[in-house]
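[1] Pasting a predicted model and its sequence here:
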Amino acid sequence: MTPKLDKKETVFRNQYIFACDAKAVNLDNTLINLFMLMRNNGAKIKLKLRSTHHTIDELVNRVFVQEQLGNIHGVKENMDAVKAWLRSNLTNMVFRGNMVKENVSSLRPMHIEAYRIRNMKYIRDYNSSDQVYLMLSKQPNVLKSLKQYLSLGWDEGSRQIINNKQLDVDTVGILHLIGGIEVDMRVATSISRIRPLLEEQADLFCDDIRRLLIYKEVIPRSVFIDYLKTLIGFHLSLYFQKLIHLLPKMIEAGTRNIEDDWSIVVDVTDNLSSNISEIACKDMERTLNGLSAYIKATMEVNAVMMRPEYLAGDFDSIDKMLSEIKNRTEKFEAYYESKYADILARFSDDEESTATEYRKQLNDYLKYEKSYFDRYVQCVFMLKGNYQYRYSHDFIDKVSMKNQENAFMADGRSRKHPRRAVIGSGLLEVLVQLLVLEPENDTYQSKPLSIEELIGKIRTRYGIIIDGTNEERFKNTDVQTHLAFKENKEAFKNKLRQIGFYNDLSDAYILQKIRPRY
């Protein structure tokens, strides 16, 4: 028999640490909910609709109404084509192709107003959009610029489509669909405006978005949205992996101002049995093995946040809490002695002797903990830790876009090929587009890069190791490790050739450059 936790003790998510729930996140859902937050300045709103469930047939009727208003022509004569267009180009669906379970989840995230048509049952993002919005809010000018681009073609005042050459036919179709849907701001709730715990990581994300916006005039809107989704997934994965590594260190140091020494080796060979795969798998295993320490560290912060003096909550209190965990006072310990006694008192059974036996077993299990605070946290960890550990793997897999074209993680079907960090072709294309840009007079200019320069930028900027021969931790390794990194570097060149960024047509080293597309 296990003791029961109260409602506050069962809550793991802490927006001061990481706003997402550990769940299998759909990045399209993240984008749709992010657009809602951006459009309404952080507010989560409801819509004025008689029916809250959208279907393809209902969307076809909306298109037909637009034809009657004179905004669209040829709908009545081509109903099958319109239906196919809605299904394939304009909507996200769950259980696509399953005639029994198939349902519309939302419109595709092509415009900031796309959130107006969504089925709440299928659009959950487990607060991942909250985390992205908090990171974007770190630099309001970047958030404003992204919002302006995503709002192109729609005038909220007149609720009319504005002619804009940048809008493709799919985006215009989405704007026609949402034309008659109104927002009820009276029921709005807003997310808290707080600074992300890893402020430098949030600044890096904002800088990547700023660089992406440089391309807004030259790449198609659909490509821009795909790049945006890839960046969001990539940075959520980076942020979470760094938290796993750094939060326990913050607890130990008693401050969040610690060195960011996180790094990870990536396998870019697309071969699950490559020489570099063993090194990459060990690096990812090290990260995932740190999950237990991260979960326990989060529970320690949560335990301190329950104290009366921290109930109001503000970001600066994080520093006080970390310091208090490291430098505990008698008053601090007395509070958790009381909390631990409350847990013991929650054992209930028809026979008091049985409840007493359960209490004894729990005390025996926790007797090696040094303090009542440690006992209390370990008790909560014992009851809730396994759940968080299991679903944290699902979260990392999803935001890392595992085994997809734009993947930051890959694995095989058997235990022989465990998880390892990779750079998929789609992700590499996005990173190269961003890294060929150099700051120049308050803007950016694209410039050619050598292979070594690109590898160095990826290492310095993101902590991602492609060629580790110059890394301190691989300084005294064997020849096989050096050969593995050499193979990885050659595979990196081949991948750049495949996506059209690298053509070594000359033996002259100076001519072997990564050429910007724009």
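    Sure, I can see it. In this text, all values refer to a predicted model and were calculated from it rather than measured experimentally.
[2] C-alpha only now, for contacts and for neighbours.
    Will do.
[3] so which helix or strand takes in Ala293?
    Following DSSP states H and E, one finds Ala293 within helix 291-305.
[4] Oops, could you answer that again for Val432 instead?
    Taking DSSP H and E as the definition, Val432 sits inside helix 425-435.
[5] again with Asn403
    Asn403 is part of no helix or strand, with elements assigned from DSSP H and E.
[6] the strands in the stretch 101-250 of the chain, which residues?
    Assigned by DSSP state E, counting those that start in this stretch, the strands in the stretch 101-250 of the chain fall at 103-107, 154-155, 160-161, 182-190.
[7] just those strands: most buried one?
    strand 103-107 (a mean of 24; mean count of other Cα atoms under 10 Å).
[8] what packs against it?
    Counting contacts by 3 or more Cα pairs under 8 Å, 6 or more residues apart in numbering; DSSP states H and E, strand 103-107 packs against strand 91-94.
[9] what separates the helix holding Ala293 from the chain centre, distance-wise?
    In terms of Cα atoms, centre = their mean, to the nearest Å, the centre of helix 291-305 is found 20 Å from the chain centre.
[10] What is the subsequent helix or strand relative to it?
    Later in the chain than helix 291-305, the nearest helix or strand by DSSP H and E is helix 317-326.
[11] List of residues touching the helix holding Ala293?
    For helix 291-305, the external contacting residues (Cα atoms under 8 Å, 6 or more residues apart in numbering) are 9, 12, 14, 17, 243-245, 247-248, 251, 310-311, 313, 321-322, 325, 377-378, 380-381, 385, 388-389, 392.
[12] Just the buried residues of the residues you listed.
    Among these, those scoring as buried are 12, 17, 243-245, 247-248, 251, 321-322, 325, 377-378, 380-381, 385, 388-389, 392 (criterion: 16 or more other Cα atoms under 10 Å).
[13] Verify the stated contact: Thr189 with Ile45.
    Yes: in this structure Thr189 lies within contact range of Ile45 using Cα atoms under 8 Å: 6.7 Å.
[14] Give me the nearest residue to the residue nearest the centre of the chain, chain neighbours excluded.
    For the chain, Leu236 is the residue whose C-alpha lies nearest the centre (Cα atoms, centre = their mean; 2.8 Å). The spatial neighbour of Leu236 that comes closest, neighbours along the chain excluded (Cα to Cα, 6 or more residues apart in numbering), is Val399 at 6.4 Å.
[15] can you tell me how far the one you found sits from Asp319?
    Val399 is 29 Å from Asp319, where distance means Cα to Cα, to the nearest Å.
[16] ok, the two, which is more surrounded?
    Neighbour count, other Cα atoms under 10 Å: between Val399 and Asp319, Val399 has more, with 27 against 14.
[17] let's bring in a second one:
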Amino acid sequence: MASKTSHKEFMYHRLLRVGAKTLNKERLLINLLPKLKHKGASPVTIGGKKVEDFESLYEHVFAESASFDGFEEHSAIVKKWLKDAAVDVLHRGKGNKEKFVSMRPLTLNAYKASNRKYREDYGISEQVYSMMLAADLELDNTGRKITEELKAYLSEGYDPDSDRVRTDDLELLETVVAMVVNPLGIDKADLRKTVNPHAPLCIGQARVLSADLMGLLAYKDAIPKSALLKAMVQMMYLHTGLFILRLGPLLQDLVERRELHPGCRSCPVQGDSDRGFHECPFQIKLQMDLGLGYASNLAKLSAKSVEHHERQIIQYIENHFYVRNLAEFFEKNRFVDENGYSVLDLFRELSDHENYMQDVHFSKRLDSFMEEMDEENDFLSLKVEGVPYIQSYVQLINKQYNGYYFHYFKQLMSSLFAKNEADGIMAQSGGYKKYLLGNELLDTLVHLVSIQPVEGGGYRTRRVRAEEFLTWMRRRYGFYIAESVFDAEEPELLQALRYNKSLFLSMLQDIGYYQPISDAYYTQWLIPRYEVDEVKGH
């Protein structure tokens, strides 16, 4: 981190790697591919042609038209099909504004055919990769690692020696993507640009994300690749959003204690456990309203749940400023190894350097900030006698910039929770917000609850009751559907929760997972759509 930084500077990858921006789901996987391929390193391309726009794409496809009967004769139809099915497009449907972003991420090398200018993902792929890597690093050599398993899934037909993909047994779309990228040159890992493997503050979220992705991969022979990858991106976004919500109270506790919470030192959360975050000291609770509109009592409670999390984000921004400035001080003075330290190391070393930090470094930072502010007198009131300089400085920059970053964090959370989309958990109309559960995400969650690891390796589908599914979602993701987040037992609320549960069961029925026989508990079974019996060694 540079020693001379703007007071407004915010990014600090040891806390959060994704930027507070509006994200696009299409960009995550295409940027994740080279990280999987090169173990976190960025690629350096050696020779070959480039595909960065529609013209060069069509040129490559029709150069291989002999491999596809009818492509040459029906070029206009083929171009439309390519744009609709095989390509990520910026400003899709807006005529001349449409820009080629990349080929669909259906093969390991798909990122080679992309326009780097338009495929920016604002760090979400690095955030996801670092969480997967953190979970992998806990495993011994016998454990199945999600970065390796996901790479293998995307490497069908891939030959590492030639850096090309064999197309013999691929589906049509995968074949087209492979034939476009195969002539584009070989790339190597640039080890100077590698994702730093420092673990996230919440290792439990990393474990559960990796377990969910591994569970979805168990369906690789049953679900089409494009659909399975879409489900994986849903979960990557969801877990990143939940990680940010959990990071808020976790970081607040760390700043107050100056050490990790006792309940986090040996994290009780295990990815494959049905108990999820049940023993976590920083549980996330989302009150979900599955009904229409925003006027019902439950919708208002759900809105209250959203507001609670937004207040925690406001507090997180201030604590983020505090930790980032601590880190800048420690790095500038070489009190920590710039590449190898963790956030916890800052607090372990804090007492040894606190006097110098207060009297020299942050007194200068405070003076510098005051000189830059036009409305200096308004800020002078925040400097209280006896308050450490770092606290005064952080209070000042937080007062100036918190609103700015909170605005963009709301955009980020809307993206991660897929606001107003079928695979999301958030809805908004005007100034009203609430948590809900989209049909497409529910479909993915049923796949996950219906799969379980078996002893010796592998996965097998299982039958789960609807009530067990509700408990599983509450413990794993903090989704409160048939129960209240708030301590209230009014008859109207209990009736609303029963109605919410009936809506949930209707959703399951609508997407084909549930057939009510009676109201009896023992008859309320979910019906898995696919059967998996993948046992290693058999």
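    Thanks, I have it. All of these numbers come straight from a predicted model, not from anything done at the bench.
[18] How close are the two chains, by TM-score?
    Here the superposed chains carry a TM-score of 0.89, computed using TM-score structural alignment, normalised by the length of the first structure; 497 aligned residues with a Cα RMSD of 2.6 Å.
[19] about what we covered before: give me the contacts around the helix holding Val432 of the first structure.
    Helix 425-435 of the first structure has contacts (Cα under 8 Å, 6+ apart) with 208, 211-212, 227, 230-231, 405-408, 454, 457, 495-496, 499, 516-517.
[20] ok, now stretch 175-186 of the second structure?
    For stretch 175-186 of the second structure, contacts defined as Cα under 8 Å, 6+ apart pick out 45-51, 57, 60-61, 64, 86, 103-104, 106-107, 109-110, 112-113, 162-167.
[21] so who does the corresponding residue of the second structure for Ile455 of the first structure touch?
    Superposed on the second structure with TM-score structural alignment, Ile455 of the first structure falls opposite Leu470. Applying Cα under 8 Å, 6+ apart, one finds that Leu470 of the second structure lies in contact with Ile481, Ala482.
[22] on that earlier part again, identify those among the contacts of stretch 175-186 of the second structure that sit within helices.
    Leu57, His60, Val61 (DSSP state H).
[23] Please report the distance of the first one from Phe417 of the second structure.
    Between Leu57 of the second structure and Phe417 of the second structure the computed distance is 33 Å (Cα to Cα).
[24] Translate Leu229 of the second structure into the numbering of the first structure.
    Superposed on the first structure with TM-score structural alignment, Leu229 of the second structure falls opposite Ile225.
[25] I'd say its match and Met110 touch.
    Yes: using Cα under 8 Å, Ile225 of the first structure is in contact with Met110, at 6.6 Å.
[26] Show me how to select, in PyMOL, the buried members of the contacts of helix 425-435 of the first structure.
    Of those, the buried ones can be selected in PyMOL as follows, counting by 16+ other Cα under 10 Å:
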select buried, resi 208+211+212+227+230+231+406+407+408+454+457+495+496+516
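[27] and Arg50 of the first structure, how many neighbours?
    The tally of other residues near Arg50 of the first structure (other Cα under 10 Å) stands at 6.
[28] and if you look at Ile314 of the second structure?
    Residues contacting Ile314 of the second structure under the criterion other Cα under 10 Å number 19.
[29] Lys399 of the second structure now?
    Residues near Lys399 of the second structure, counting by other Cα under 10 Å, number 14.
[30] distance from the host helix or strand of it to the first structure after superposition?
    Element membership for Lys399 of the second structure, per DSSP H and E: helix 389-416. Taken over the aligned residues, the distance from helix 389-416 of the second structure to the first structure averages 1.4 Å (mean Cα distance after the TM-score superposition for the first structure).
[31] Check the burial of Lys331 of the first structure by counting its neighbours.
    For Lys331 of the first structure, using other Cα under 10 Å, the count is 9.
[32] before we move on, which element is it in?
    Per DSSP H and E, Lys331 of the first structure falls inside helix 330-345.
[33] tell me which residues in that helix are buried?
    Using 16+ other Cα under 10 Å as the test for burial, helix 330-345 of the first structure gives Phe332, Tyr336, Glu337, Lys339, Tyr340, Asp342, Ile343, Leu344.
[34] Need the counterpart of the fifth one in the second structure.
    Taking TM-score structural alignment for the superposition, Tyr340 of the first structure sits opposite Arg365 in the second structure.
[35] Chain neighbours aside, what residue packs nearest to its match?
    Nearest non-adjacent residue to Arg365 of the second structure, counting by Cα to Cα, 6+ apart: Tyr393, 7.2 Å away.
[36] That neighbour touches Ser368, doesn't it?
    No: proximity of Tyr393 of the second structure to Ser368 does not meet the contact threshold set by Cα under 8 Å, at 10.0 Å.
[37] Let me see the contact set for the equivalent of Met103 of the second structure over in the first structure.
    Superposed on the first structure with TM-score structural alignment, Met103 of the second structure falls opposite Leu107. Taking Cα under 8 Å, 6+ apart, we find Leu107 of the first structure in contact with Leu90, Thr91, Asn92, Ala114, Tyr115, Ile117, Arg118, Ile174.
[38] Still touching in the second structure? Go through the residues you listed.
    Contacts conserved in the second structure for the contacts of Leu107 of the first structure, counting by both residues aligned by TM-score structural alignment, their matches' Cα atoms under 8 Å: Leu90, Thr91, Asn92, Ala114, Tyr115, Ile117, Arg118, Ile174.
[39] The last one matches what in the second structure?
    In this case it means Ile174 of the first structure. Using TM-score structural alignment, Ile174 of the first structure sits opposite Val177 in the second structure.
[40] now swap in the first one and tell me
    Matched by TM-score structural alignment, Leu90 of the first structure corresponds to Ala86 in the second structure.
[41] Quick check: the residue of the second structure most remote from its centre vs Lys79 of the second structure, distance?
    No residue in the second structure sits farther from the centre than Glu73, which is 43.0 Å out by Cα atoms, centre = their mean. Distance, Glu73 of the second structure to Lys79 of the second structure, by Cα to Cα: 12 Å.
[42] And Lys364 of the second structure, by the same measure?
    Lys364 of the second structure is 60 Å from Lys79 of the second structure, by Cα to Cα.
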